[in-house]
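# sequence below, structure please.
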Amino acid sequence: MRRITEGDFARIVNLGLPQRLEDIEATRYDPRPFDMAEGAQTFERPVVERLLRRSYRDVAFRRKVRDAYDYRCAISGLRLRNGGGRPEVQAAHIRPVEHQGSDSVRNGLALSGTLHWMFDRGLISVADDHSILVSRNKVPADVVDRLLSPGGRLIPPRDPRDAPHPENLRWHRENVFGQIATGDLAW
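Below is the predicted model:
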């Protein structure tokens, strides 16, 4: 390696880059100038057929889990319905399908969308005694206070036979809870 003069450096750059580089870059992604009078354009999208390989999921899992918890979030206790009267609670796998989790009700929790997201990312979990565990170094206290049911315990399903299996809860705590990197979160 050797030092080069500013003149040599300028000559190398000028040989390698076009003289109108700024103009070229300015029109690279939108070659037409912006025009407010331009009408909305329709776009005919191509239809693509795709063969997909993924683990089979029982379509009844969602219905069974939501029904078992009476369409109530097992962590917040909220029973929300949308404008059409449909429940907003989701069915979350405790041990995910891609990690050989079953579609049994005992491998599911009825959770609101936000808590489902937090559960899947290891920000919250459930202890054997059904107390709710929170990764406090990643979840602000005010968020915890707003989202968890008073008492900080899982709201059980109507039928005790549908309660989460202890092995599934253990698997989640050991393999998901607290595993996400803090840089992956956007608060």
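# when you work out contacts or count neighbours from here on, use the C-alpha atoms and nothing else.
Will do.
# ok, the residue nearest to the spatial centre of the chain to Arg158 distance?
Nearest to the mean C-alpha position of the chain, counting by CA atoms, centre = their mean, stands Trp117 at 4.9 Å. Remark: distance between Trp117 and Arg158 (CA to CA, to the nearest Å) = 24 Å.
# and Ser55, by the same measure?
Separation of Ser55 from Arg158 (CA to CA) stands at 29 Å.
# okay, now Val59: neighbour count?
By other CA atoms under 10 Å, 9 other residues sit near Val59.
# contacting residues for it?
By CA atoms under 8 Å, 6 or more residues apart in numbering, no residues touch Val59.
# need the helices for this structure, in chain order.
6-16, 21-26, 60-68, 113-120, 141-147, 166-175 (DSSP state H).
# mind putting those helices in a markdown table, distance to Leu154 included?
A markdown table is the format used below for those (distance: least, CA to CA, whole Å):
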| stretch | distance to Leu154 |
| --- | --- |
| helix 6-16 | 64 |
| helix 21-26 | 55 |
| helix 60-68 | 13 |
| helix 113-120 | 12 |
| helix 141-147 | 12 |
| helix 166-175 | 12 |
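# before we compare anything, build this one as well:
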Amino acid sequence: MTKLVLLHKADSIYDDEPDVVYDFPRNYLKAVKEAVGDWVIYYEPVKAGPRGYFAVAKIDRVLPKPGVDGRYLAMIEPGSFLPLDTEVPRLIDGSPLEQSLAEPDGTPKRGGAVQLAVRRIPDTDFERIVRLGLPADLEIQEAKRYDPRKSQIDEVSAVFERPVLERLTRRPYRDVAFRRKVRAAYGYRCAMSGLMLRNGGGRPEVQAAHIRPVEYKGSDSIRNGLALSGTLHWMFDRGLISVASDGETILVSRNKVPGAVVDRLLQPDGKILTPKDQNDWPHPANLAWHRENIFGQLESDGPAPWD
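Below you'll find the model as predicted:
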């Protein structure tokens, strides 16, 4: 197996959806097949946007693209995609993070591998980029973020750095990374109520909800997330509310949710707020999955918050 860098443009004309599939031509087939079962890191070229290295994922399998000769699809392992907490630039102090893109004196190469849409990356380079984008102490950073009293939190954990690949598969770590990205994308504001509430210590009350749950092969992409208050998160997970096919109208299970609750909790126009960056808007496929599999279909597992 081998690790890869995959170039991705948000406005790609190909069937790319980074947390689901990567579309590529035949000349990269050998390299991508070598990477099946291993990790890749996504990179946005400078001319396409400012993100640089922005996410990791694992390749599950490779398939010929139906109806298109000479193109293939790298299918992403469900649940493996994870955005970097901090996007990482290609150059640091003027030198590329990838050894293959640097001259012997550390300056950037021109042409060659720089122009490849798929390129192999050594484990050392991959791990260096991941450490910069997903630091080992991310959970501790988040715990201390709004509570300085936690500066002494778990000192043993603070000095113990888990191996990079173990970090990428730990659910508690991924939950923190997902929450940070989703809440930031929505400006720490609930997508359905429009409220931005903070507790006495300044901690945002808004939570990060998976649209398609992880246990049902949902990803940790921002596009599979909604920033919701605790009550609305509870309602969303139990199918009492959803989002219509237009991507903005809030659907309500009216036979289960009192009108007074709707009036109190939801925005007056009945539409969700979306992130400023359109690339972070909820993906239509994820919203459709929620409507078809969760909305109006689950029984409540206890009293509602308004009872």
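# list the TM-score for the superposed pair.
After superposition, the two chains reach a TM-score (TM-score structural alignment, normalised by the length of the first structure) of 0.68; 134 aligned residues with a CA RMSD of 1.7 Å.
# identify the residue of the second structure aligned to the residue nearest to the centre of the first structure.
With TM-score structural alignment as the criterion, Trp117 of the first structure lines up with Trp234 in the second structure.
# before we move on, what about Val143 of the first structure?
Under TM-score structural alignment, Val143 of the first structure pairs with Val261 in the second structure.
# counting neighbours, what do you get for that match?
Counted with other CA under 10 Å, the neighbours of Val261 of the second structure add up to 10.
# how much space separates it from Ala304 of the second structure?
11 Å.
# likewise for Asn255 of the second structure?
For Asn255 of the second structure, the distance to Ala304 of the second structure equals 14 Å [CA to CA].
# same question for Pro284 of the second structure.
According to CA to CA, Pro284 of the second structure and Ala304 of the second structure sit 28 Å apart.
# likewise for Gly187 of the second structure?
Relative to Ala304 of the second structure, and taking CA to CA, Gly187 of the second structure is found at 27 Å.
# more neighbours, these two?
More crowded of Gly187 of the second structure and Ala304, by other CA under 10 Å: Gly187, with 16 against 12.
# what sits against the aligned partner of that one in the first structure?
Alignment note (TM-score structural alignment): Gly187 of the second structure maps to Asp70 of the first structure. The contact partners of Asp70 of the first structure, by CA under 8 Å, 6+ apart, come to 157-158.
# tell me the contacts of Val21 of the second structure?
Counted by CA under 8 Å, 6+ apart, Val21 of the second structure has contacts 15, 73-76.
# which residue is the nearest non-sequential neighbour of it?
Excluding its sequence neighbours, the residue lying closest to Val21 of the second structure (CA to CA, 6 or more residues apart in numbering) is Met75, at 4.6 Å.
# Phe119 of the first structure too?
Nearest to Phe119 of the first structure is Ser125, by CA to CA, 6+ apart, at 6.2 Å.
# then His93 of the first structure?
Excluding the flanking residues, the one nearest His93 of the first structure by CA to CA, 6+ apart is Gly108, at 4.6 Å.
# right, and that neighbour touches Lys64 too?
No: the criterion here is CA atoms under 8 Å, and Gly108 of the first structure misses it with Lys64 at 9.1 Å.
# when those two are compared, which one has more neighbours?
Neighbour count, other CA under 10 Å: between Gly108 of the first structure and Lys64, Gly108 has more, with 30 against 19.
# map Ser104 of the first structure across to the second structure for me.
That one, Ser104 of the first structure, aligns with Ser221 by TM-score structural alignment.
# how much space separates Lys58 of the second structure from Trp281 of the second structure?
According to CA to CA, Lys58 of the second structure and Trp281 of the second structure sit 23 Å apart.
# neighbour-wise, which of the two wins?
With neighbours defined as other CA under 10 Å, Lys58 of the second structure and Trp281 compare such that Lys58 has more, 24 against 20.
# and that one, how close does it get to Arg179 of the second structure?
According to CA to CA, Lys58 of the second structure and Arg179 of the second structure sit 21 Å apart.
# with Pro204 of the second structure instead?
From Pro204 of the second structure over to Arg179 of the second structure the distance is 11 Å, taken as CA to CA.
# who has more neighbours out of these two?
Neighbours per residue (other CA under 10 Å) separate Pro204 of the second structure from Arg179, with Arg179 holding more: 23 against 16.
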